[in-house]
Each structure stands twice: as structure tokens, then as C-alpha cells.
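S.K.: what's the 3D shape of this:
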Amino acid sequence: MPLDPAQLATLAAILRRGSFDRAAAELGVTQSAVSQRLRALEEQVGMVLVQRGPPATGTQAGARLAQHAEQLALLESRALHQIGQVERPGGQVSVAVNADSLATWFPEALARAQDSAPGLQFNLRVDDEGHSADWLREGRVMAAITATATPLRGCDAIFLGRMRYLATASPGFVARYFPVGLTPEAMARAPVLLFDAKDRLQDRWVDAHVAPTDLPPPPRHVMPSSEAFQQGARHGLAWGLNPELSVRADLASGALVELRPDTPVDVALYWQVSRLMRPGLAPLTDSLRQVALARLLPAEAPRTTAPAP
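M.R.: Here you go, the predicted structure:
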């Protein structure tokens, strides 16, 4: 039996807004109607779709069906625009993106996309570029900025460019921990920044540019924010690999210095987009390619390229 579009739209609104009353306000119906639609949909599919919260969150099945609903709405809006029935195509666009792109060049691309398609509304999920493809693989987003070059099943992978990272720290930190240079023993003592538990970029830089070591790992500060990560390095908390895009001013002013000049790590970024959704996401895809061309490095092989974790 086909799923009811109104019930699917209601499920998506509940998960997007985080509550039944806010979903009701968005849809212009009563809260009772929202509850009835969700109950009918759960009875039809035979499983719980929403954890009531607060906030209301989706079960795995609920999140998948809500994503399906938003995909249908986006494609329908584009089709209606093409036949002249709506002036501005739009809809909810869910994308997984790495934090460093979000903190540097990605918002410019979103703004350009909205200029050409003002009805688009963006719902972003932030994860490491080596793992953001999982969101797309599991059907929780329509597209992803990822380090995964091989197209996922049903997707196209478009090379965007290389994001360059530099190993940076404050001058005081370097003087304190590396008075005689970057020896393995000094690296084992010097605190290091990690974005999260999945972050291996710093370890790969040490292996490539200092030396692999069997010494105990150094103290590690987990800093799950690109801005805080850079601030931690600037204030002498630890060293870490920051995007060149975000630390140019600090390097020019001397607030940060490279631990070892001319030893960048470049991470290749790809736009993985569902082929089904590619027409609906065309304005975003076009703007991403334009901004990436201007902000990221081209495809020439760098000295040190970080593989996907």
C-alpha cells in the first residue's frame, strides 16, 4: 500500500522541528492532526518512527522515511517549476559536510546556491570528511562533502579540490616544547589537538614529517569545533593541523607558526550526490564547484596527501 504523502510530510516536519506543536505550526494543522497522521503512518509500516523526546527524534526507520519525504518534496517542487506552476523551486536540502569546510568556504557556496534557487533550505550534518559519506550511504542525507573518491552506490562523485592543512602552534608553545627541534621525544611530550576520536590527521603528519615512534602518545585535547581548534593553537594549548584557509592571517601576524615549514597535508574533497537527487540539487552542485575552484587547490598531486581514514 502506498505511503500517504501528508503523513510522510508530517513525519519530516516533526523531526525537522523537534516537536509536535512546532510541526503543527509549520504545517498549519492542529497538534492532534499531527499525532493522528504519525500514528497512522506508524501503524501502516508496523514500527515506531519517532522517539517522543523532547526533542522528538527519529528512529533509524523514521529518519530514513523523513529523508524520503524531503527528497520527494524537492523533486516535486523542481518539476512544478519546470512546467510553470511555481515561481521559486525549493525544499529541504540535507547535506553532510566536514567542519573545516563549513568554517571556511562552504557557506559562500550555500549563499550562491540560494541566490539562484531562493526556495532552498539547508539542513547540515557535520562529520569528519573521512566519515561523512556514511551519512549518504545510510540514506540520511542527499549529498556529502567527503574524502571518499569512489562513488557510492547510486551516487556521482565530483572532485572539488584539495584542502591544505598546516601543522601550527603559537611561538611560545614551540619555544617551550621544541627548544631543540621536532624530535620524537619532544613530540611525545607536546600536547596535540584532535577534532574528535576519529581524527588521525596529526598522527599521519608526525609519521610523515618527524618519525614513527613507539613512545607513549602525547597528551591530547579533543576540540570538536574548527574555530576552537584554531584558538587552542593560537593560545598555546597544543599544536594541531589547521586549514591554511583559516590561519593565513595568524601566520602573517606571527600569532601562529608552522612547526616545520613546507610540510603541508592536503586532503582531497569530493561532492558525492545521489543521482536521483542531482537534478534537484543542481543549483547547489554548480555553486560548490564554482566556490571550490576559487578557494581550494587544484588536482595536481601534493607532496603529502592524507588518505581517507
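
S.K.: When you work out contacts or count neighbours from here on, use the C-alpha atoms and nothing else.
M.R.: OK.

S.K.: what are the ranges of the helices in this protein?
M.R.: Applying DSSP state H to the chain gives helices spanning 5-17, 20-27, 31-45, 60-82, 99-103, 106-116, 133-137, 171-177, 184-189, 201-209, 226-234, 244-253, 282-295.

S.K.: From Ala23, how far out is the nearest residue to Ala6 once chain neighbours are set aside?
M.R.: Computed as C-alpha to C-alpha, 6 or more residues apart in numbering, the closest residue to Ala6 that is not its neighbour in sequence is Arg37, at 7.7 Å. Computed as C-alpha to C-alpha, to the nearest Å, the Arg37 to Ala23 distance reads 12 Å.

S.K.: Neighbour count: these two, which is higher?
M.R.: Neighbour totals were compared for Arg37 and Ala23, and Ala23 leads with 23 against 19 (other C-alpha atoms under 10 Å).

S.K.: need the contact list for that one.
M.R.: By C-alpha atoms under 8 Å, 6 or more residues apart in numbering, the residues touching Ala23 are Thr10, Ala13, Ile14, Arg16, Arg17, Gln31, Val34.

S.K.: Tell me how many other residues surround the third one.
M.R.: So the one you mean is Ile14. Close neighbours of Ile14, defined as other C-alpha under 10 Å, add up to 27.

S.K.: you'd agree it is up against Arg22?
M.R.: Yes - the criterion here is C-alpha atoms under 8 Å, and Ile14 meets it with Arg22 at 7.5 Å.

S.K.: Sequence B follows; please return its structure for comparison with A:
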Amino acid sequence: MLDSKLLLTLASVIETNGFERAAVQLGITQSAVSQRIKQLESLLGQPLLIRSQPIEATSTGKTLLQHYKQIKMLELDLMQHIKPESSDGPLHILSIGADADSLSSWLMPALLPLMHQHGLQLRILLGEQVPDPTAAQSTTHLSGWLTHSSSTIYSSQCLYLGDMHYQCVCTPAYLQHRFAQGLNTTTLANAHAAILHGQHARHAFYLQQALAYMGDFPYSSLPTPEAMLTLIRAGLAYGLIPQEYLDHIADDAGLVTLGTPLQLPLYWHHWRAEPAIARALGEALLAARQARGKVQHHTLAAITARSD
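M.R.: Just a heads-up that it's a prediction; the model follows:
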């Protein structure tokens, strides 16, 4: 059993980026901090920190930091059940990572009932801002995060939530102006795409999969589907928009689709050991996606028919 005092010291050194600052935070001497770190490293038989500027955690150090954060969350959950009368706001704070596509469409409606029921406070980190959950300098413990990848990290597991569907859309005027000669190598190489920040590879994959195009393309990178759609509606670009976002806007009838929809799996990543409220959150997301899946094929059929 690892000494929680030693784990606390390691976490403090990593998160404050220094032995001296950790000593101030913990109310002990810098020498005591060094001794605790050496004791933990001796116990495990390997270094946990790279003594550089800034200080870096080794792979094992990062794993221990994540382990410590999970322990603290489980302890808070335990105290909430043992002494519910002493529970306060911080016991109900969860940090989650979300992609802009989910946040703009289905995620918030799925979270609202849980927030009402449990007085839940959320910290949502968006898209490229979502940190590596094991990052040494991250003070944020993610209870879970949404991605299109099923790759897990130490002590985590993923839950398949269903698929996200994307329609490649543009205005009729843009279609006539840029694609009058069809969707071919020449037109796609010159057509201006609107893409989500960090999703150049997704757009390139779509062009290859749905339109058999593997070349370069001009594009503007935007932070949200809303911003992408503003550019598209202005007749300046085409782009992949989540079907579920299109479902929520009233004036999308003026858009036409290019090619077939893109379908990507969506996963909820969470920890194997997690507090009850985090488990409830994952269950709520799964229920929302399952309900969505029952109507998804009807919506896609309607959009396809409208664009023909």
C-alpha cells in the first residue's frame, strides 16, 4: 500500500513545478519534500521526476499522479455517502473533455437532467484544450472525455456511445459556382473548405473515402460548427457539419449535400475506478445516444431526399 503522504508530495511537486513551492503548499521544509520523493522512488525502484527546469514527471510519475487524483475523487465520493450533511459544492464538481461537435448538438441536453438532480457543477474543456489526462503539469482531473478513438490509457476504459454522422454541405450557389463540372480532382483542389480546428485529417479522410480525392485543398480553420456554418451559408465554403447540429437549426433547407454522409464512432472514456456520480454521468450519455440512434436513420433519409 502506497503512503498517501508520499503521493500527495509527488502530486504537489508536479503540479506546483518545484520542490520549494511544494514545500510552501504542504507547510513543510524543502528538505522534507526531497526526502519524501526519494523515499517513494526508493520504494518503487525507479525515478519519478526528471530534475530539470521545468520539472518533468517520468512515465511512472505520471501514472502515480493520475492514481492519486482518482483516489482523491473516490475519497470525496465516500465522504459524501458517509456524511451527506457535510457535503458541499466541491463534492459535485466534475471535469469532462468534449469535442465541439458534441457540445454544439446533443451533449448539453443530455447533461441537464443530471445537473438538476445532483446539483452537479461541470468544468467542460473543449476540443484542442482537452489535456492529456496523464499530463504531468495538468492540475485538472478529467472524470471522462469524448473522442472518436477507442484507444485507452492506463486505468481507463471506453464506452461506445454510437455513431456521429456528418453531412458535407454548401449553398446551391456555391455548388453551381465551384462544382458545376462535378466533384473531381480539379474542382476539389480549388474549392474552399471550412473545417473544425484540429480536424484537417478528418476532412481529408472524408474527401478520400466519399469523393476519392487525396490531394491538398484550401481551407479555413474555425473553432465551432456554428462558425463553420456561418462561412458556408455566406457562400464562401463547403464543409462537414454534424447532422445533429443541422437538426437543431430551422433554416438549413437552403443547403445541399455533397457526397455521402461521414459516419464516425463516438466513445466515452472514463476511469475503471470512479465515483458514483461519474458513473451516472456515463450512463446518462449512453442513454442520450441510444435515444438519438433510434431516430438517426429517419433524419438522414429526410436530408438525403431533400438534397436530391
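
S.K.: Just confirm the residue nearest to Ala6 of structure 1 contacts Ala13, I think it does.
M.R.: No - between Arg37 of structure 1 and Ala13 there is no contact under C-alpha under 8 Å: 11.6 Å.

S.K.: still on that earlier bit, so what's in contact with Arg37 and Ala23 of structure 1 at the same time?
M.R.: Thr10.

S.K.: would a markdown table of the contacts of Ala23 of structure 1 with distance to Tyr165 of structure 1 be doable?
M.R.: As requested, the contacts of Ala23 of structure 1 are exported to a markdown table (distance: C-alpha to C-alpha, whole Å):
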| residue | distance to Tyr165 of structure 1 |
| --- | --- |
| Thr10 | 43 |
| Ala13 | 38 |
| Ile14 | 39 |
| Arg16 | 34 |
| Arg17 | 36 |
| Gln31 | 49 |
| Val34 | 47 |
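
S.K.: Now the two most distant members of those residues.
M.R.: Comparing every pair within the contacts of Ala23 of structure 1 by C-alpha to C-alpha identifies Arg16 and Gln31 as the most remote, at 15.3 Å.

S.K.: Contact partners for the residue positioned nearest the centre of structure 1?
M.R.: Structure 1 has Val97 as the residue nearest its centroid, 1.5 Å off, counting by C-alpha atoms, centre = their mean. With contact set as C-alpha under 8 Å, 6+ apart, Val97 of structure 1 has these partners: Leu124, Arg125, Val126, Asp127, Asp128, Glu129, Ser132, Ala144, Ile145, Thr146.

S.K.: Distance check, the equivalent of it over in structure 2 against Leu142 of structure 2.
M.R.: When structure 2 is aligned by TM-score structural alignment, Val97 of structure 1 is paired with Ala98. Computed as C-alpha to C-alpha, the Ala98 of structure 2 to Leu142 of structure 2 distance reads 11 Å.

S.K.: What residues does the nearest residue to Ile50 of structure 2 once chain neighbours are set aside make contact with?
M.R.: Among residues not flanking Ile50 of structure 2 along the chain, Glu56 sits closest, at 5.0 Å (C-alpha to C-alpha, 6+ apart). By C-alpha under 8 Å, 6+ apart, the contact set of Glu56 of structure 2 is Ile14, Leu49, Ile50, Ala136, Gln137.

S.K.: what do you get for Gln243 of structure 2?
M.R.: Met164, His165, Tyr166, Gln167, Leu300.

S.K.: and in structure 2, which of the contacts of Val97 of structure 1 remain?
M.R.: Among the contacts of Val97 of structure 1, the contacts conserved in structure 2 (both residues aligned by TM-score structural alignment, their matches' C-alpha atoms under 8 Å) are Leu124, Arg125, Val126, Ser132, Ala144, Ile145, Thr146.
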